[in-house]
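S.K.: Quick one, what's the 3D model for this:
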Amino acid sequence: MVGSETPCALVVMGVSGSGKSTVADHLAGRLGWRYEDGDRFHPASNVAKMSAGHPLTDEDRWPWLQAIADEIDRLSAARERAVIACSALKRAYRDILVHGRDDVRIVFLDGAPELIAARLTTRKGHFMPPGLLASQFRTLERPGANERPIIVSIDAPVERIVDDIVSQLNLVPQ
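M.R.: Below you'll find the model as predicted:
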């Protein structure tokens, strides 16, 4: 699925528990692209901090975001494509990831705090504790129209969310 305007990367963003990893993995499978979990780019110190129940500061996030941006640059140079799950909660964070490129698109998973909180209570084995959800919503800056975001509601089954994203991408099949 590669058209003339096909991005090299889709960054699936949202607060913890919005379904970034699940949706990004399914979307990558649908498109035949590689899936990358942005969490794997976190330095060990960030994981330890979040595991201890402490929210990250912007200073904690810069090296993590730059590592993801470097991977996006590598993808573009190699003419590869990936769907990357990354919270990217602030405009400044997304600016690092996109840094003026036209070949990176933001996909915002939009959901009510109550729905996401309910999901977090059933999630097992993740380093992000449910208690940090409120800080994520306080940090969240919804993407503006000038970021060309694809915005989808998470109040649907995963396959329908992926259908919505693919429809909004309007890719030309190869």
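S.K.: Please count neighbours and contacts with C-alpha atoms only from this point.
M.R.: Noted.
S.K.: now for whichever strand or helix holds residue 95, which elements pack on it?
M.R.: Assigned by DSSP states H and E, residue 95 belongs to helix 91-98. Packing partners of helix 91-98 (3 or more C-alpha pairs under 8 Å, 6 or more residues apart in numbering; DSSP states H and E): helix 58-77.
S.K.: To compare against the first, here's the next sequence to fold:
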Amino acid sequence: MRTPHVVVVMGVAGTGKTTIGPLLAARLGVPYAEGDDFHPEANIVKMSAGTPLGDDDRWPWLDAIGAWAHGRAGFGGVVSCSALKRSYRDRLRAAAPGVVFVHLAGDRELIADRMAHRQGHFMPTALLDSQFAALQPLDADEAGVAVSVAGSPEEITDRAVKALDDLPDALR
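M.R.: Here you go, the predicted model:
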């Protein structure tokens, strides 16, 4: 990327946000923040119990991520955040207007398989359907790119870097 942006690595649970985010940050030479760390404890408890979050649960979390992104404006950074709905991305953009999104995209079967094999994460595979139901892919007017999650983490990161480099200036 030509200038230091804050990149939000987004997508449904199990797409690899926590894996790709740090790899992308290292490639861009900027700090990484784990979006899950911004959740209030009540959200973690709710998701651990298999209950999907509602918008009222998400607003404080999104505001905390937006504040971090705002603080990194001009310096760059990468943060993971599901950012499933346009309204969530709009809220992040309201806090940090220059954010750029990398949507890690894949089919449900691949993502469910990855979720079934990961350990130590609070998000159960049972919530994947609610994540796909809520997902609103990036619109053409949103600064961002969609990147397939097929392949190794390094291949996904390479695709993300190239896609960000190829973004038209009007979407940066």
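S.K.: and the direction of the helix holding residue 95 of structure 1 versus that of helix 58-77, what angle?
M.R.: 30 degrees (axes from the mean of the first three to the mean of the last three C-alpha atoms, to 10 degrees).
S.K.: Give me the range in structure 2 that helix 91-98 of structure 1 lines up against.
M.R.: With TM-score structural alignment applied, helix 91-98 of structure 1 matches the range 86-93 in structure 2.
S.K.: ok, now stretch 155-162 of structure 1?
M.R.: Using TM-score structural alignment, the partner range for stretch 155-162 of structure 1 is residues 150-157.
S.K.: In the matching stretch, which of the residues would be classed as buried?
M.R.: Buried residues in stretch 150-157 of structure 2, counted by 16 or more other C-alpha atoms under 10 Å: 153, 156, 157.
S.K.: cool, stretch 99-118 of structure 1 as well?
M.R.: Residues of stretch 99-118 of structure 1 classed as buried by neighbour count (16+ other C-alpha under 10 Å): 104, 105, 106, 107, 108, 109, 110, 111, 116, 117.
S.K.: how far out from the middle of the chain is the host helix or strand of the third one?
M.R.: Here residue 106 of structure 1, judged by DSSP H and E, is contained in strand 104-110. In terms of C-alpha atoms, centre = their mean, to the nearest Å, the gap separating the centre of strand 104-110 of structure 1 from the centre of its chain is 7 Å.
S.K.: mean deviation (superposed) between it and structure 2, please.
M.R.: Once fitted to structure 2, strand 104-110 of structure 1 is off its aligned match by 0.5 Å on average (mean C-alpha distance after the TM-score superposition for structure 1).
S.K.: Quick one: residues in contact with that strand.
M.R.: Applying C-alpha atoms under 8 Å, 6 or more residues apart in numbering, the contact partners of strand 104-110 of structure 1 are 7-14, 18-20, 98, 142-143, 147-154, 165.
S.K.: quick one, that strand and helix 58-77 angle?
M.R.: Going by the same axes, to 10 degrees, strand 104-110 of structure 1 makes 130 degrees with helix 58-77.
S.K.: so stretch 31-49 of structure 2 corresponds to what in structure 1?
M.R.: The aligned range for stretch 31-49 of structure 2 is 34-52, by TM-score structural alignment.
S.K.: May I see the buried residues of the matching stretch?
M.R.: Quick answer for stretch 34-52 of structure 1 (16+ other C-alpha under 10 Å): 34, 35, 36, 37, 38, 39, 41, 42, 46, 47.
S.K.: if we can go back for a sec, output the buried residues of stretch 99-118 of structure 1 as JSON lines; include the columns distance to residue 85 of structure 1.
M.R.: Compiled in JSON lines, the buried residues of stretch 99-118 of structure 1 are given as follows (distance: C-alpha to C-alpha, whole Å):
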{"residue": "104", "distance to residue 85 of structure 1": "13"}
{"residue": "105", "distance to residue 85 of structure 1": "12"}
{"residue": "106", "distance to residue 85 of structure 1": "10"}
{"residue": "107", "distance to residue 85 of structure 1": "9"}
{"residue": "108", "distance to residue 85 of structure 1": "10"}
{"residue": "109", "distance to residue 85 of structure 1": "11"}
{"residue": "110", "distance to residue 85 of structure 1": "14"}
{"residue": "111", "distance to residue 85 of structure 1": "16"}
{"residue": "116", "distance to residue 85 of structure 1": "16"}
{"residue": "117", "distance to residue 85 of structure 1": "19"}
